[in-house]
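**Student:** Kindly return the folded structure for what I paste below:
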Amino acid sequence: MAGEAGTTTRYAAIRDAALRLFARDGYAATTMADIGAAVGIRGPSLYKHVVSKQDLLAQIMLDTMAALRESHQAAVRGNTDPAVRLRRAVEAHVRYHARHRLEAFVGNREIRSLDEPHREAVLASRADYEQRFRTLVRNGVRAGRFDVTSVRLASYAILDLGMGVAAWYREDGELSEDEIVWHYGDLALRIVGATSTDG
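**Tutor:** Predicted coordinates for the structure are as follows:
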């Protein structure tokens, strides 16, 4: 048990180091030796914990999408009002991107660096997440609560709102995370033609 915990902790440290290096230097310019040096592991010993640099990149992206789907599911659970569900989903989406800026940056920039079958798996996970927002908007339209000319474009616009936060948000900025999350919830409801709700 202790050995397993140590291995898990070491992998987490390697993953975090890879994430920082991918964000700072780019995937192509980062070597396994760079990652090993960042966590104090030399050469071949690193491969006891990870399969490859490609596997690290794919796992970072898949973990990110899994976390986003989980937070989305938790956000919409327990409420049937379309506006409340959309607001809560957007708030979770924005909050994640404010707190995980490196994951968002690497996920957007390095999708081109993924090889198959990793690329297909990540794209499928992204498509699933996008579909969840599209479903929220579509259900709101069907219920007569939202008014949009294109469900697809509205959902893309809402997703882009949250992803953009990762590019500029700073903890010491003018607005707090909670304020930004609340304002973006309002913006999303305006995009779909709904009135604000206190959900």
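**Student:** rest of the way, CA atoms for contacts and neighbours
**Tutor:** OK.
**Student:** how about the helices in this protein?
**Tutor:** Listed in chain order, the helices of the chain (DSSP state H) span 2-25, 32-39, 53-76, 82-99, 101-109, 118-142, 151-168, 177-191.
**Student:** So which elements touch the fifth one?
**Tutor:** Which is helix 101-109. helix 2-25, helix 53-76, helix 151-168 (3 or more Cα pairs under 8 Å, 6 or more residues apart in numbering; DSSP states H and E).
**Student:** Compile those into CSV and extend it with columns for mean neighbour count.
**Tutor:** CSV is the format used below for the helices and strands packed on helix 101-109 (neighbours: other Cα atoms under 10 Å):
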stretch, mean neighbour count
helix 2-25, 16
helix 53-76, 18
helix 151-168, 18
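**Student:** Out of the ones you listed, flag the one nearest residue 42.
**Tutor:** helix 2-25 (12.0 Å; Cα to Cα).
**Student:** Second chain to compare with the first, below:
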Amino acid sequence: MKVERQHRPGGVPGALPGDRAAAIRVAALRLFATQGYRATTMADIGAAVGIRGPSIYKHVSGKQVLLAEIMLGTMDALIAAHAEATASAVSVGDQLRRAVEAHVRYHARHQLEAFVGNREIASLDQPDRDRVLRRRSTYERGFRKLIERGVSEGAFDVRSARLASYSILDMGMGVANWFHDGGEFSVDQLAYQYGDLALRVVGCQA
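**Tutor:** Reported below is the predicted structural model:
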């Protein structure tokens, strides 16, 4: 996949000694995305940031903690972006458009997080797996409520708000698999066009 081609494991450029924990998370993210969580060892992560042997455990207790931080952080960022986007508009059509634009921007700019989040949910231990799944449900529900509101106001025409929300979310998530800078569209152009597509999915009457 393009994500694997663009993001190769290796040292973390620009990391300062005081940024060890952040550098370790970045290295873990890259390795989880390129070679998978199961195939990645703590020694691999340590080598990527120049830490040899068990010294890495001074900074992080294990790779399961790193995976949970990455996946929970991804969902928290998406939920926060959704809240900010919908607060910036009044009409339900504009709110849905801006929520979709935020969704697409995140997946275009955070391809590794999206890739790991989609592939490694089964690798999470409990209770972190359920914590991530609850956040995913919260995020999807935010889109579904907008669609249900649009239907009730006569702004949208769709049979199933749930299916429409799943379709819109899946459509935006796919951006992480193929988008690259310097392509046909900028992130903002892409986000706007996906907003148009989402409004068509819900049969926007405005």
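**Student:** Quick TM-score on the pair, please.
**Tutor:** Once superposed, chain against chain, the TM-score is 0.92 (TM-score structural alignment, normalised by the length of the first structure); 191 aligned residues with a Cα RMSD of 1.3 Å.
**Student:** Adding distance to residue 85 of the first structure, write the helices and strands packed on helix 101-109 of the first structure out as TSV.
**Tutor:** Compiled in TSV, those are given as follows (distance: least, Cα to Cα, whole Å):
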stretch	distance to residue 85 of the first structure
helix 2-25	32
helix 53-76	5
helix 151-168	13
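**Student:** So which of those helices is nearest residue 115 of the first structure?
**Tutor:** helix 53-76 (7.6 Å).
**Student:** how much does that closest one stray from the second structure?
**Tutor:** Compared with the second structure after the fit, helix 53-76 of the first structure shows a mean deviation of 0.6 Å (mean Cα distance after the TM-score superposition for the first structure).
**Student:** name the helices or strands packed onto that helix?
**Tutor:** helix 2-25, helix 82-99, helix 101-109, helix 118-142.
**Student:** picking that back up, and of the helices and strands packed on helix 101-109 of the first structure, who's closest to residue 120 of the first structure?
**Tutor:** It's helix 53-76; of those, that one is closest to residue 120 of the first structure (Cα to Cα) at 10.3 Å.
**Student:** Now do the closest one against helix 2-25, angle only.
**Tutor:** 100 degrees (axes from the mean of the first three to the mean of the last three Cα atoms, to 10 degrees).
**Student:** coming back round to it: can the helices and strands packed on helix 53-76 of the first structure go into a markdown table with extra columns for distance to residue 61 of the first structure?
**Tutor:** Below are those laid out as a markdown table (distance: least, Cα to Cα, whole Å):
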| stretch | distance to residue 61 of the first structure |
| --- | --- |
| helix 2-25 | 10 |
| helix 82-99 | 13 |
| helix 101-109 | 6 |
| helix 118-142 | 7 |
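**Student:** looking at the ones you listed, which is closest to residue 58 of the first structure?
**Tutor:** Using Cα to Cα, those put helix 118-142 closest to residue 58 of the first structure, at 5.9 Å.
**Student:** Name the residues of that closest one that are buried.
**Tutor:** For helix 118-142 of the first structure, a neighbour-count test (16 or more other Cα atoms under 10 Å) marks 118-119, 122, 125-126, 129-130, 132-134, 136-141 as buried.
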